[in-house]
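A.B. asks: the following block contains a protein sequence and its predicted model.
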Amino acid sequence: MADAVSALPRSATDLFADPLDGHPLWFKPELFLSPNFDSESYISELRTFVPFDTLRSELQSYLSSLNHELIDLINRDYADFVNLSTKLVDVDAAVVRMRAPLVELREKIEQFRGSVEGALVALKNGLKQRSDAASAREVLELLLDTFHVVSKVEKLIKELPTVPSDWSNGDDNLAEKNSLSNGTSLQHAESGTNLRETQSMLLERIASEMNRLKFYIAPAQNLPFIENMEKRIQSASLLLDASLGHCFVDGLEHRDANAIYNCLRAYASIDNTRSAEEIFRTTVVAPLIQKIIPHGPSAVATGSDDLENDYLQIKQCIDRDCKFLLEISFEENSGLHVFDFLANSILKEVLLAIQKGKPGAFSPGRPTGFLKNYKSSLDFLAHLEGYFPSRSAVAKFRAEPVYTEFIKQWNIGVYFSLRFQEIAGALDSELVAASLAPVQDSGDVTLKQSVALLICLESCWRDDVLVLSSADKFLRLSLQLLSRYSNWLSSGLAARKSSNNTSSNSGGEWAVRAVPDDFVYIIHDLNCLATEVCGDYLQHVLQLLSSCPSDVLDLDLRQLKGITATYRMTNKPIPTRHSPYVAAVLRPLEAFLRGDRAATYLTSEVKKELLDSAAKEITSRYYELAADLVSVARKTESSLQRIRQGAQRRAGASSDISDNNVSDTYKICQQLKLDIQEYGRNLKELGIDPEDISAYRSLLECVSQSKS
């Protein structure tokens, strides 16, 4: 009975199952007829809830049904299908009838195309003529403007005094003596300014016109009209330079701030700053320096190359006779920042005077005097840099060619070579002695060789010997001195053991000749030397090294400062990887510890101690630089945010900051965080746990902040 029930056909309208002759509800054949049907998207959409095998089976079933339906249609209308070929009668004649209007239409289209192309050519020719006419008009207007400017410059130049001696006096009564070439006189009484200031204002105006003239001439230099005016332009330029030079010199002599200011603006307008700097050098600076450091055919040699007192007098002269001009050129928003009188006037003249008057000051042949002059020169440069109002101005000063030339005069490499020979030679002369030589009242050590070692080690770091910029070389020299002393002991002990005195150059004769009691001196001196070198001496050296210029200490971390420029006011996305500079931070330390010498002469304990100490020092410096960078970034971000909010309030807009915005400071901190994490991984590869370094923990804490 159950089988009979199950065998009963289901109704086509069965609500609980698909019809026997139908498709599943998810299969809709009518979608295949849609003009926007896409098979790939259709299958991808169905596969999210229909198994692939089921979908394939249903499509195959539907294809089979379509084939059957097609066959049924052909069988049903077979007669019409067969007669289809017999009804296609006189097709060629129909084609001929349709071809005639199509050919006619093509001819009309070709005629219309020809007329359109002709009109287009005519239009292009017209546009070209119009463009040529506009270009010719621009050139004509440019030539007319050039002519008017040249005429205006010549007219203004005629209003200047014709006699150079007129510049020697700036009194107002000269207005009555000097008549303008156009028949008018300067009305100084009405303007309330003196002749010098009035002329400087006129020169500034002429310079402005000359600058405009250069702008006009630049694109039309090869035109005949401009070539014909070349002599007039050159004449005007020469007259302007001469008049401007006279006025500037007169302003310097009388310290007329307004006249000097106007003259400097004129020089800046015509892009001739070098002339102003050279005039100031030859007119004001050179006479002052000549009195301090006489040079030239008539100069009397002083016989001393010491520069300390000379620099002291030069500083006083700068403050007394040059400061007024420096203050004018450094005035904020004056546009006079293009001048560098400190480099191209003062430093240039000082360098020239030393080269001619005291050339021996640059000679490292007398190391003590050379170092004293070198340090005095660095102090003088620092004094000059003190006049600049900003760090960017100091950087510009250091980039000047004369600054570079001044630094090149001090050959520190030769100086170190001479000191090396002096210090190392003093130790070597004692170590070649054939016997031990005790010294009375020598302090803690007793042997002459040990005393020489201590003296040489201390000499490397004396104020009258050390050059901080070459501190690495002096540190290497100190280690070499210790190495030579160690080799002296090793060779002596080896000779003593072998009792071989056949070679006089073995370096161990002292040990062969020594009696057993002499080795008491050796043991005593070694203990004293170890205590001294590892104690006060080491602390003194570390203190001096810590005072090295920051650019030496931060050599591997210098690129850290570039992170701010990368993300400040840019649309760069949030960083996802560390910066390339991180890999180079620990590379020198790793190369040093894995080098052949370290592997040969340093024990594991010593290398571990060096690694720990260096890692802590580098991490501490890393923290200082990163903390400073983050602090500046946050302050800048705060200032910019206040400016934006103020602008939004003035514009009537909302001042709320969207939570979706990511600040530049956040990006900077994220980049630093990625860099610090990579730095920590590099420390682990060297065998150091970064979490054990307090500065590393401070680093991570410094750059951790919420999205703002």
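C.D. replies: Cool, got the structure. Here the structure is a predicted model, which means the values were calculated and not measured.
A.B. asks: C-alpha only now, for contacts and for neighbours.
C.D. replies: Noted.
A.B. asks: centre of the chain versus the helix or strand Leu589 falls within, how much separation?
C.D. replies: In this assignment (DSSP states H and E), Leu589 forms part of helix 587-593. A distance of 27 Å separates the centroid of the chain from that of helix 587-593, by CA atoms, centre = their mean, to the nearest Å.
A.B. asks: list the buried residues in it.
C.D. replies: 589, 593 (16 or more other CA atoms under 10 Å).
A.B. asks: quick check: buried residues in the helix or strand that comes right after that helix?
C.D. replies: Once helix 587-593 ends, the next helix or strand along the chain (criterion: DSSP H and E) is helix 596-601. Residues of helix 596-601 include none that count as buried (16+ other CA under 10 Å).
A.B. asks: helices along the stretch 251-400 of the chain, start to end?
C.D. replies: 257-269, 273-280, 286-292, 308-317, 323-329, 341, 348-357, 367-385, 391-398 (DSSP state H, counting those that start in this stretch).
A.B. asks: and the residue nearest the centre of the chain, what element?
C.D. replies: For the chain, the residue nearest the mean C-alpha position is Gly562 (7.8 Å; CA atoms, centre = their mean). Gly562 is located in helix 562-567, with elements delineated by DSSP H and E.
A.B. asks: second one coming, line it up with the first:
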Amino acid sequence: MADSSLPLWFKPELFLAPEFNPAAYVADLKRYVPLETLSTELHSHLNALKNKLVEVINDDYTDFVSLSTKLVNVDGSLARMQRPLLELQEKLESARGGIAGAAAELQSGLARRQAVAAARALLELMQDTAHVMSKVDKLLGEVCASGAASAASGGPAAGTSAAAAAKGVAVGASSAAASLAPEELEARCRLLDRVASEVSRLQFYSAKGDELEFMRQLRPRIKAAAEALQGYLDEALAATLQSQSPVALSVCLHAYAAIARPQAAEAVVRATLVAPVVQRAMAHQKAAAPLSGPAAAGPQLGAVLGAVSEGLNAQCAPFLEHTLSQASTSQAFDFLGGALLAEVHAALEESLPGVFSAGVPANFHANFLAATSFIEGLEGYCTTAAQVEAFRGSAAAAAFWKRWNLPVYFSLRFQDIAGSLEGKLPGTVLQPAAAAPAATSNGGAADPPLHWAPSAAVWAGLQRCIASDVFLPHLADKFVRLALQLLARYAAWIDGYMRQRAEAAATAAAGGGEQQGGAAPAGAQQRQQATAGAAQQQQGDGGSGGGWEAAATPEQLAALRQDIDSLCEGLLSAYIPQLSQRLGGQGAEAAEAVASAFSEAAEQLEGAGGALMGAVAESLVDKSVVVLKQLRGIVATFRMTSRAQPSRPSHYVSMILAPLQAFLQTEAAAKLSGEARQQLATAVAAGVGARYLHLADDTLSTVRKTESSLKRLKARQQGGEGGAAPDTDKMIALQLFLDVQEFGRQAKQAGVDAAQLESYQQLWRLVVPEDQADAAIAF
């Protein structure tokens, strides 16, 4: 029963639960029980438990004390209990010793048995090897005897050793095999296949017992047998190729594969089928035209390889169709590379070594395309994609492609194409582009209309990168990179000269400001002179500047901007589709990457176009500032004459934006896009507004200081009681306000809302009368 003195929240029975967690118990109680109270209750409970423990011990203490007096003969009882345990331990140790001895004897027996088995296996291996060696010698003797029966000068007699057979293989055996009937040839090939299987066993046994002295002594005989068998197989394969027996061919190739000598079969096919075809084609070309000289070697390679392809198709097509249609044969042999391509490669190196030279790029291009077409023709014999990949990765294909020095060819093309562009990038004056043909050399759409020679050179370079007589699929990535470099060079050429023009303009403006003590920037003529001088100084310092940007008129710069627009349009509408067609075999992912790269190049060109239009705007602003400087005449007019309060704008204001209006009427500006024209007008209006703000602020500041000084001087002369002088500063400010309003109207006629320009807003706040300061800008 629970203690009634304990609080309701304290339940000691929870301490005895298996899942009791002290930390969780304390965390739960401390939410509504102070820790001091909980600690007090726990200590009280602990004391109660100790007291209860003492009571329990005291209840049975008397029996505990008398326990030792009641126990009698404890040692005797322990001895009686220990005796059977010791006897059992002795029996277990004795049994363990017997088992360990038996296990040792068993392990020794197993080791002796394994040694005997190994020795027996070696003995059986040597016996089998000797038996197979004797069988091979006997079979080779039968092969030699069958050959001797079919030719007057046959091979070695039956029963001779394999080494002796190897020495007499080449004497008359070829004619003997060639004279056999198809059935006899097939039987001979089956016999050779049987010998090949036994020779294969010999080779396996020799590799397995490589450490045996018996095998080392027998190895020369095994090698001689393999050489003799290969000789017989070479003769049989040559005869089989002439008779075109598919059964005999399959059996013969199986024998080659069994002895792991596919290269020997490839050499026989090369000498029997391929070499005569290639030699006839070469001889025909030598008879038709001389093969010497770089000019003659170029166009003849296509004819030579065409003749070779026709001959191989007529002579080797049945053989290749048969061998490549069988999976086992096609995996073991490489007739396309080791026989066909290797023989053609060797013949070209011997008779036409100049075809691989890249010294004449046009000839190299034609030769390489002819070689590529020839390789594609060879790949056409393959029946599976795995065979195509195996042929492309063969040693013969690697050696053949290595002979074509593609890096040198691209280097020559790069120098030609890039050099043509560099030669057209002017240093002093822009040269107009020559008349463009009606259509491109690639058979595509008409070339874009271009005004200047550098732009035409860029487009011509781009076209040459994908021209049919320049582009090579194997160099697709390099030609794409070259095209992108041409565009980047063109854009950098424009950006560099526009930066020089801006730096020269800033230098001229700073010089004009120092000379005039903070007055307005220099005029257009002075700006151009300073720009030309800065450009000449940069050129003398080794810079890239040449001075054309300083002498270029706004119309010329606008025409260059039109070239950029035409190039961008031509890139996106015509060039990228043509390039994608050239890259058709590279995959959709490559085409997307190329299109993205050229889109970025077009954006870079757009940035260069923006720099050009900025230069045009700056030039027009300089011309407008020449007119704007007449603003300073307002001060003299009101000071030197007695004029009434102004009510209309000055006459010069209507001419401030005349340079912009005149330029927008030119043919060069008319060909600009509407967006470019609007951007130009806005830039000019903003630039003129900034110059207007500077001049007006300087003029008003000077007028106020002068007017204040005149008033003080007149007051002193009249003893401090002089009359009020005319308030000319207000009249000048009013005239400026009327002029600024008229300037806003002129900007609106040019298509620009001057109220949205920051420079015009500042100008308005500078000249607006106080009673109209809160009114909106109105023209």
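C.D. replies: Happy to help now that I have it. Note that the coordinates shown come from a computational prediction; the quantities given were computed from them, not determined experimentally.
A.B. asks: quick TM-score on the pair, please.
C.D. replies: Scored against TM-score structural alignment, normalised by the length of structure 1, the superposed chains reach a TM-score of 0.62; 526 aligned residues with a CA RMSD of 5.1 Å.
A.B. asks: just to revisit the earlier point, which helices and strands does the helix holding Leu589 of structure 1 pack with?
C.D. replies: On a contact count with 3 or more CA pairs under 8 Å, 6 or more residues apart in numbering; DSSP states H and E, helix 587-593 of structure 1 meets helix 604-651.
A.B. asks: which bit of structure 2 covers the helix or strand just after the helix it packs on?
C.D. replies: Next in sequence after helix 604-651 of structure 1, counting helices and strands by DSSP H and E, comes helix 664-685. Aligned using TM-score structural alignment, helix 664-685 of structure 1 spans no residues in structure 2.
A.B. asks: downstream of helix 664-685 of structure 1, the next helix or strand is which one?
C.D. replies: Going down the chain from helix 664-685 of structure 1, the next helix or strand is helix 694-703, by DSSP H and E.
A.B. asks: now that next one against helix 664-685, angle please.
C.D. replies: Comparing the axes of helix 694-703 of structure 1 and helix 664-685 via axes from the mean of the first three to the mean of the last three CA atoms, to 10 degrees yields an angle of 160 degrees.
A.B. asks: against which helices or strands is helix 694-703 of structure 1 packed?
C.D. replies: By 3+ CA pairs under 8 Å, 6+ apart, helix 694-703 of structure 1 packs against helix 604-651, helix 664-685.
A.B. asks: please identify the deepest-packed of the ones you listed.
C.D. replies: Among these, helix 664-685 has the highest mean neighbour count (mean count of other CA atoms under 10 Å), at a mean of 20.
A.B. asks: for that one, packing partners?
C.D. replies: Other helices and strands packing on helix 664-685 of structure 1, by 3+ CA pairs under 8 Å, 6+ apart, are helix 562-567, helix 582-585, helix 604-651, helix 694-703.
A.B. asks: if we go by neighbour counts, what in the last one is buried?
C.D. replies: Taking 16+ other CA under 10 Å as the neighbour-count basis, helix 694-703 of structure 1 is seen to contain the buried residues 695-696, 698-700, 702-703.
A.B. asks: tell me the contacts of the nearest residue to Glu555 of structure 2 once chain neighbours are set aside?
C.D. replies: Using CA to CA, 6 or more residues apart in numbering and skipping the chain neighbours, the partner closest in space to Glu555 of structure 2 is Ala668 (5.6 Å). For Ala668 of structure 2, the contacting residues are 555-556, 558-559, by CA atoms under 8 Å, 6 or more residues apart in numbering.
A.B. asks: what's the neighbour count on Asp241 of structure 1?
C.D. replies: Neighbours of Asp241 of structure 1 under the rule other CA atoms under 10 Å: 19.
A.B. asks: now swap in Asp305 of structure 1 and tell me
C.D. replies: Neighbour tally, Asp305 of structure 1, other CA under 10 Å: 19.
A.B. asks: distance of the equivalent of it over in structure 2 from Ala362 of structure 2?
C.D. replies: In structure 2, the residue paired with Asp305 of structure 1 is Ala297, using TM-score structural alignment. Per CA to CA, to the nearest Å, Ala297 of structure 2 is found 12 Å from Ala362 of structure 2.
A.B. asks: same check, this time on Gly154 of structure 2
C.D. replies: Taking CA to CA, one finds Gly154 of structure 2 at 56 Å from Ala362 of structure 2.
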